[in-house]
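Undergrad: fold the following and give me the result.
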Amino acid sequence: MKTAILAYLAFGVTLFAAWLTHVIVTIKAAAWILLLSGAIFAPIGIVHGISIWLGYAWV
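TA: Predicted coordinates for the structure are as follows:
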């Protein structure tokens, strides 16, 4: 039970960190449309953030 809670917590923190990466990168690049789309529809921001971590930046 405790392991499952920690796994869900780690997953949630990872998703939030990916979204935050998306926000920071799009603000620095002044990509306002991508910023708004990722802020309104979070999965876009999460996928973009993870792709930045992996080296496949869209911006």
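
Undergrad: CA atoms for contacts and neighbours, from now on please.
TA: Will do.

Undergrad: what packs against the longest helix belonging to the chain?
TA: Longest helix in the chain by number of residues (criterion: DSSP state H): helix 2-29. For helix 2-29, the elements it packs on are helix 32-40, helix 42-53, judged by 3 or more CA pairs under 8 Å, 6 or more residues apart in numbering; DSSP states H and E.

Undergrad: and of those helices, who's closest to residue 4?
TA: helix 42-53 (22.0 Å; CA to CA).

Undergrad: now do the buried residues in the closest one.
TA: Judged by neighbour count using 16 or more other CA atoms under 10 Å, the buried positions of helix 42-53 are 42, 44, 45, 46, 47, 48, 49, 50, 51, 52.

Undergrad: for comparison, sequence B:
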Amino acid sequence: MPVLIGLAVFFAWLTHIIVCLKAGFWGFLIAGAIFFPIGIIHGFGIWIGVF
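TA: Model prediction:
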């Protein structure tokens, strides 16, 4: 179970990175890369359609 949670968190963060690169949101990209909870929340939000 902890491995699945870790994978979900990693892929949510990766989703944040990819979306920000494609959209050109450089400030948000750097913020999410340095302070990773921002990236994780944004990644999950993208998955469920909030962002």
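
Undergrad: TM value for the aligned chains?
TA: The TM-score (TM-score structural alignment, normalised by the length of the second structure) is 0.98; 51 aligned residues with a CA RMSD of 0.3 Å.

Undergrad: so can I have a markdown table of the buried residues of helix 42-53 of the first structure showing distance to residue 25 of the first structure?
TA: Listed next are the buried residues of helix 42-53 of the first structure as a markdown table, based on distance: CA to CA, whole Å:
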| residue | distance to residue 25 of the first structure |
| --- | --- |
| 42 | 15 |
| 44 | 13 |
| 45 | 10 |
| 46 | 12 |
| 47 | 13 |
| 48 | 10 |
| 49 | 8 |
| 50 | 12 |
| 51 | 12 |
| 52 | 9 |
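
Undergrad: name the nearest of those relative to residue 8 of the first structure.
TA: residue 46 (16.2 Å).

Undergrad: show me what the closest one aligns to in the second structure.
TA: Aligning on TM-score structural alignment places residue 46 of the first structure opposite residue 40 in the second structure.

Undergrad: could you do residue 28 of the first structure as well?
TA: Residue 28 of the first structure maps onto residue 22 in the second structure, by TM-score structural alignment.

Undergrad: what's the burial count for its match?
TA: Residue 22 of the second structure has 9 neighbours, counted by other CA atoms under 10 Å.

Undergrad: identify the residue of the second structure aligned to residue 11 of the first structure.
TA: So, by TM-score structural alignment, residue 11 of the first structure is matched to residue 5.
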